[in-house]
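> this is a predicted model, with the sequence first.
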Amino acid sequence: MSLSPNLHLVDNEKMPTEQRVKNLLSRMTIAEKIGQMSQVQSYAGWLTDELAADIKAGKIGSIINEVDLDTVNAMQYVATKESRLGIPLLIGRDVIHGFKTIFPIPLGQAASWQPDLIRQAAHVSALEAATTGVNWTFAPMIDISRDPRWGRIAESFGEDPYLTSVLGVAMSEGYQTEDLANTGAIAACAKHFVGYGAAESGRDYNTTNIPENELRNVYLKPFKALADHGIATFMTAFNDLNGVPASGNDWLTQTVLREEWQYSGMVVSDWDSIKELSVHGFTANDKEAALAGFNAGINMEMASSTYQDHLLTLLSEGKISLAQIDDMVSGILKLKFDLGLFEQPFTNPEQLPELVNPQHLALAKETAIKSCVLLKNQGQTGSKLSQPLLPLSLDKLNSLAVIGPFADDGYEQLGTWIFDGEEQHSQTCLSAIKQLIADTDTDLTLHVAKGVENSRTTSCDGFEQAVNCAAQSDAVVMVLGEESILSGEAHSRSTIDLPGAQEQLIEAISATGKPIVLVIMAGRQLTLGNIIDKVDAILYAWHPGSMGGPAIVDLLFGTAAPSGKLPVTFPRVLGQIPIYYNQKNTGRPVTDASCIHMNDIEARAPQTSLGMTASHLDTHYTPLFPFGFGLSYSTVEYSNLTILTPSVSLGGTVKACVEITNTGSREMEEVVQLYTRDLVASVTRPVKELKAFKTVKLAAKERQTVVFEINTDELAFYNRQMQLVTEAGDFQLWIAGDSASTNYVEFTLTEN
């Protein structure tokens, strides 16, 4: 035990944590308590005399963005050996999808639909971050994201509350392990509480207006799941929600989080978000902002100093109480005890795995493989081929053109929010193809051209070289998309087509008549309607991380088979946004029969002759690709969907099964998805809701029966009185490969 000499008489690690917190709290001055509520920015790599003095004086509870090990250990030495009470520091860092080994962006990881894989990736991220003294990360981001214009959709798990909940819990477990005191475990943080993903127009930090019923039935669900599973911390959002900024919203953090959910963990503000309450126009000055944030139950203020500057005055004025301060500080101290920081505040990297080791890279590659989604691979309208182009065969190719700015760019494939990732650890598509040629000793000739310098390039100067490369080749692999800087925080877009001259480049290459595989690296779903008929295959790779190149090449050449499924809906055109599978039916739902395109309307047609349904006149009502969609190199047939419990009492179990058959000639993995619909309820319900999923491996020609069981509690929703209820009535149920299935069975819930 390495407790501060000042604490050893009153603290013992064998005591219950609550007693340790109480003992320590009783010895703290008010100034030291307020200090614990303050998180400050580091000077990145060195400990200034001023910062050291503040740590020694007990004015700081946490440091953000310091990853130099010697500096972190020096800070912890001052905190634990030189301060009056020896309280260690929380060291926070955004470890969003990797530290040095970078995994696919979270939206890409969500496309794997594999919680175990996401759990493992988060654990590797935690182990690597812990080597620098980091003990707290601000992830997972579990904002429900239905607008791809929003840059931070890249950090999300997509549009669905259930999938986001399952994957968010898995990521949290990977960071925290089964015990926060374990070597290499770091505290996780559920963010952003709440509604941030519904920002108007997809503009970051913008206003959100979400009715309480929708808030509870959709946006709060993942946060409740993580609170129930013991995530260590929550973070409040930047946005105002229904007129009240989230970082000053006592209903959210006190009524819902603390009282209803009984969450006892720590809450931190987002960067400067308490100070920004005054910018919102919610408070008049920093002092009022500090009071609002404090009353909202935010334990720790990130970056800004309104707590440090004003809480003591607010206490003396009687506007806050010492009991409130003690309660807030208790949550911070408890986390530090849970992390084992009082016993081991210093970091010895020799106790942790080597950074970017072969095992970590292998997991990054596997995650990237599972995250890629095959969107097209057959002779569709406009295709030059009658048979699938992928996988490519080295035996049948003499030459291959590799075209695009991301084919050999190790930095851009890493994606957004990778503070500690380094290009030197990336393996690109081009390098992986060259390695494949060397390993197989083939005579494949490569013709390489960028075509455009980067994704935003509007010049066509590089087209001629690219077209010449394509003309000399048997097939073309184009690696296009959007640079990492175009997604992430504050990086929203008003259009989501391929930027720059990339669509024109595709048209130019398509004119050569050569088969084209389009690989897209992006931080969001893009609108692909303008180019989908100009290419023969589309592999959506998101931003795939360090091992994106080898993963993509394994998929292109058939060493691995695609199994990813979309965690978001792909719109046909921008004007469909927001478009998501779990929409409401409306009183006039659109159907194929009632969907009319404006080009088909006769001149001077009567006003009421157009079907009068909820649709656009200038595009089809369906998405380009539905939620849950993804192809593989084999095909799966669903048959004999059966409801095993046509009548179920409330509190019972709904059971259903389906037969799935691999009708192709190679092994595959299929993400089997179960959806339900509550046909009549006291508030309108979505047309479909994901309730369960399983990943099933199928050998060639193999048939399996897949059985699902869900408790009727999974069918609960919030009614008009904001009560969580499960109502008796009739339901529909689908088990399918994506959300667009039309084959369902029915069952009835009955009263007990």
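Noted; the coordinates are in hand.

> CA atoms for contacts and neighbours, from now on please.
Will do.

> neighbours around the closest residue to Gln36 other than its chain neighbours, how many?
Spatial nearest neighbour of Gln36, chain neighbours left out: Gly61 (3.8 Å); criterion: C-alpha to C-alpha, 6 or more residues apart in numbering. Using other C-alpha atoms under 10 Å, Gly61 has 27 neighbouring residues.

> check contacts around Gly61.
Contacts for Gly61 (C-alpha atoms under 8 Å, 6 or more residues apart in numbering) come out as Gly35, Gln36, Met37, Ser38, Gln39, Ile55, Pro88, Leu89, Leu90.

> and the helices in the stretch 151-300 of the chain?
161-176, 212-214, 221-228, 250, 277-280, 286-295 (DSSP state H, counting those that start in this stretch).

> helices or strands up against the longest one?
Looking back up the chat, that one is helix 161-176. Judged by 3 or more C-alpha pairs under 8 Å, 6 or more residues apart in numbering; DSSP states H and E, the packing partners of helix 161-176 are helix 106-110, helix 115-130, helix 221-228, strand 689-698.

> what's the angle between that helix and helix 221-228?
Angle, helix 161-176 to helix 221-228, by axes from the mean of the first three to the mean of the last three C-alpha atoms, to 10 degrees: 40 degrees.

> show residues contacting helix 161-176.
Applying C-alpha under 8 Å, 6+ apart, the external contacts of helix 161-176 come out as 110, 113-116, 118-126, 139-142, 144, 156-158, 185-189, 218-219, 221-223, 225-226, 229, 231, 567, 690-691.

> kindly report the same for stretch 285-296.
247-254, 274-278, 283, 306-307, 309-311, 314, 319-320.

> any buried residues in that stretch, and which?
Residues of stretch 285-296 classed as buried by neighbour count (16 or more other C-alpha atoms under 10 Å): Asp286, Lys287, Glu288, Ala289, Ala290, Leu291, Ala292, Gly293, Phe294, Asn295, Ala296.

> second structure for comparison follows:
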Amino acid sequence: MTDVRRRTVLAAAGGTAIAGKAATIARAQGPPGPADGTGKPPPPPPPGPHEARVQALLGRMTVEEKLGQLQQLAWTGDTGPGGGQTAQAEKAARAGRLGSVLNIYGAKTTNTLQRMAVEKSRLGIPLIFGLDVIHGLWTTFPIPLAQAASFDPAVAERDAEVSAKEARSNGVHWAFSPMMDVTHEPRWGRIAEGNGEDPYLTAVFAAAKTRGYQGDDLRAKDRVAACAKHLVAYGGAEGGRDYNTVDVSEARLRNLYLGPFRAAVDAGVATVMASFNTVSGVPAHGNRHVLTSILKEEWSYDGFVVSDYNGVQEMTVHGYAADRADAGRLALNAGVDMEMASTTIAEYGKRLLRNGQITTARLDDAVARILRLKFRLGLFAHPYADEDAAVTGPTKATRATAREAAARTMVLLTNEKSTLPLDTSTGAIAVVGPFGDSTDLRGSWAGPWVKAFRPVTVLDGVKHAAPRAHVTHAKGVDAAGKDTGGIRKAVAVARAADVAIVVVGEGSTLSGEASVRSDISLPGQQEKLIAAIADSGTPFVVVLLSGRPLTMGGWLHSAAAVLEAWHPGIEGGNAIADVLFGTVNPGGKLPVTFPRAVGQIPIYYNHENTGRPYDPANHYTSKYLDLANGPQFPFGHGLSYTTFDIGAPRLSVSRIRAEALRKGDTIEVAVSVRNTGRRAGDEVVQLYLRDPVASIVQPVRRLCGFRRVGLGTGKSTTVRFRLGAEDLGFWTHDPDGELLVQKGEIQFYAGNSSLAKAERTLTIT
């Protein structure tokens, strides 16, 4: 097929929900001066409803008060480097030299500090209070990775709505969420906080969670400002080690990492957080290319950028900033508007201004962005939380919502001989394993504030679901310990039962920030426990609790069924029982590839092809000598208690001109799905595309649409996807950002995982 794809290039016009244009890559800042862009703020946003008041307030502020607005300090109990800064925050609030405080909550506590700022300072500018509300405040929902497994953005949106109401009533105005770091690294602990390996799936969930937090009006008493984090490429950390280096091309930056951030910006996200890592040698906190050229200029973002904890000061450790003053200069000029925890901008700002190393225009731009959000939140009119209306714990309604959400996130990995669902009339059920009666279900970002509310354990859930059954329990082994002395009792309990439910996995402290594992198999002696239960002769199923994909040994094939339940939140035990006993038919799918062994990492579905792809008949192809080819479970995999037939994709046109796509034309792809089994259930129709010949090698396939649908037995429906240039094209290495749609063929695949086979071809002329 010579010349199937001419190298004639057509740039798609305008922006896209998946990525914005890029700009010239910022080089390491040299001596200050006009040539390095210091002091040049991005163009001002269009005048908003509060702009006159913002500018009037700016005109009254001293330099010290302006610099204070750029400072965020940490409250007592903070667990970051250096601990809390309570006394410092109170003093700065009274002086009008503080913009925000993080890790503070509770209506009475926040009101006390807010009064210091509003009633004691010269200008009475209110503070913004931020908190890591990641997957719930009082009512803990499944971790974000689990939410992505639902392939239902409504799950993330509902979590954010419940979280926002609980947080705002407790004086919190700002959630440091959603995290939208696409990653190919299951060793990385923060994979639990994101949505997995796919940029399209992550973008959809980022927009949904932003809408859930913010609603239509940030002044509402049940809404908070969202924060898109971490800009950018944090999920690409080398070796999966937190905070580590990321070396990324411009094309990879745009096609993989930036899209979810653009989706959040298009959804109106109020703030963006910079990432800890370097981006091709330049720390994100000092990367003007990302924070200003792309985010603020080309995407016309009018919110503000907050640093991560100590991220500005840590540029000195990176070896990018000469000292703390230089770090403040680099961060402000790059586009950081508020500094979290470290104090370089507030401390050295006057000197930097005096020396011409930062400009008044850039300082005013940063302050104005922060003030605009305070007006949008209604803090000038209503700075205090209503202490009588504070939500103090989960309610029956929010627990029901969390239970439904958790059940929708669970993924049935295997189910030999339709072992699941279990019969509630089963005479004797053994629940064994270190997590069988454990309350460690909340996940890595459930803060200390939720300790008063006990999650429903799996044992609790099984007893509630099967009240007539004789339910016994034995721990067997600790979650990560070496002692195997309890296995004998667990085996005895299993032998006395008709079926055993083995609940294993990793504790929540093994995932999340700074929780990286080099070995992602089951910790401790849990595999020995499973082997012993298998030898007991009692049929058993495995419930897997985790904050990441885990590798599985020979035990995988000894279990009759395996259910991935993630860290499911406060109602996790009930939700797991709902799925095990068939009250809920599982419909979740994997948002991330499960490797066979850690040596395969990185392994992900949307990889590029090689010149010698795997071929079992040819020794000289890309493979491992000691491992079967491919993943243990592919992206998008997930079984059901019923069966579905997904038809081949049908295109509204078989040929379309590239010029027409450039001008905004779209195509429709229709996919039919029918429930061919004996139970009602959910299926996720997944649409993938492949661009087989391009001027930049493209992934073997990439997700371009999905829809979760519920169907009764024998029922069918047609799912329709509308695709345009941004879906069919790709971003080049051009630092000015060029989205290309090239002539040639596009192959579409429809099915229920990334291994979908039903195919149709579109020709672009």
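Sure thing, it's come through. Everything numeric here is computed off the predicted structure, so don't read it as measured data.

> out of the helices of the stretch 151-300 of structure 1, nearest to Arg84 of structure 1?
Taking C-alpha to C-alpha, helix 286-295 is the member of these nearest to Arg84 of structure 1, at 25.6 Å.

> so that closest one corresponds to what in structure 2?
With TM-score structural alignment applied, helix 286-295 of structure 1 matches the range 324-333 in structure 2.

> superposed on structure 1, what's the mean shift for the matching stretch?
Aligned to structure 1 and superposed, stretch 324-333 of structure 2 gives a mean residue distance of 0.9 Å (mean C-alpha distance after the TM-score superposition for structure 1).

> helices of the stretch 351-500 of structure 1, start to end?
358-371, 429-440, 463-471.

> alignment lookup: Leu373 of structure 2 to structure 1.
Aligned counterpart of Leu373 of structure 2 in structure 1: Leu335 (TM-score structural alignment).

> ok so that match is a strand residue?
No - applying DSSP: H, G, I helix; E, B strand; the rest coil, one finds Leu335 of structure 1 to be helix, outside a strand.

> so who does it touch?
Contacts of Leu335 of structure 1 (C-alpha under 8 Å, 6+ apart): Ala232, Gly265, Met266.

> could you check how far the second one is from Gly331 of structure 1?
Which is Gly265 of structure 1. Distance check for Gly265 of structure 1 against Gly331 of structure 1: by C-alpha to C-alpha, to the nearest Å, it reads 6 Å.

> also the first one?
Counting by C-alpha to C-alpha, the gap between Ala232 of structure 1 and Gly331 of structure 1 amounts to 10 Å.

> settle it for me: which of those two has more neighbours?
Ala232 (26 against 21).

> what sits against that one?
Ala187, Ala188, Cys189, Gly265, Met266, Leu335.

> tell me the residues that contact both of Ala232 and Gly331 of structure 1, please.
Residues within reach of Ala232 of structure 1 and of Gly331 at once, by C-alpha under 8 Å, 6+ apart, are Gly265, Met266.

> if we can go back for a sec, comparing the helices of the stretch 151-300 of structure 1, which comes out most buried?
Compared across those, helix 161-176 shows the largest average neighbour count, a mean of 25 (mean count of other C-alpha atoms under 10 Å).

> so it corresponds to what in structure 2?
Under TM-score structural alignment, the match for helix 161-176 of structure 1 is residues 199-214.

> by how much does that stretch deviate from structure 1 on average?
Mean for stretch 199-214 of structure 2 is 0.5 Å (mean C-alpha distance after the TM-score superposition for structure 1).

> on that earlier part again, nearest to Leu400 of structure 1, of the helices of the stretch 351-500 of structure 1?
Each of the helices of the stretch 351-500 of structure 1 was scored for nearness to Leu400 of structure 1 using C-alpha to C-alpha, and the closest is helix 463-471 (7.8 Å).

> if we can go back for a sec, switch the helices of the stretch 151-300 of structure 1 over to TSV; also include distance to Gly664 of structure 1.
Converted to TSV, the helices of the stretch 151-300 of structure 1 look like this (distance: least, C-alpha to C-alpha, whole Å):
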stretch	distance to Gly664 of structure 1
helix 161-176	28
helix 212-214	42
helix 221-228	37
helix 250	56
helix 277-280	57
helix 286-295	58
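
> how about the strands in the stretch 501-650 of structure 1?
Secondary structure of the stretch 501-650 of structure 1 by DSSP state E, counting those that start in this stretch: the strands cover 516-521, 537-540, 636-643, 647-649.

> what helix or strand does Ile345 of structure 2 sit in?
In this assignment (DSSP states H and E), Ile345 of structure 2 forms part of helix 344-354.

> cool, and Gly48 of structure 2?
Applying DSSP H and E, one finds Gly48 of structure 2 in no helix or strand.
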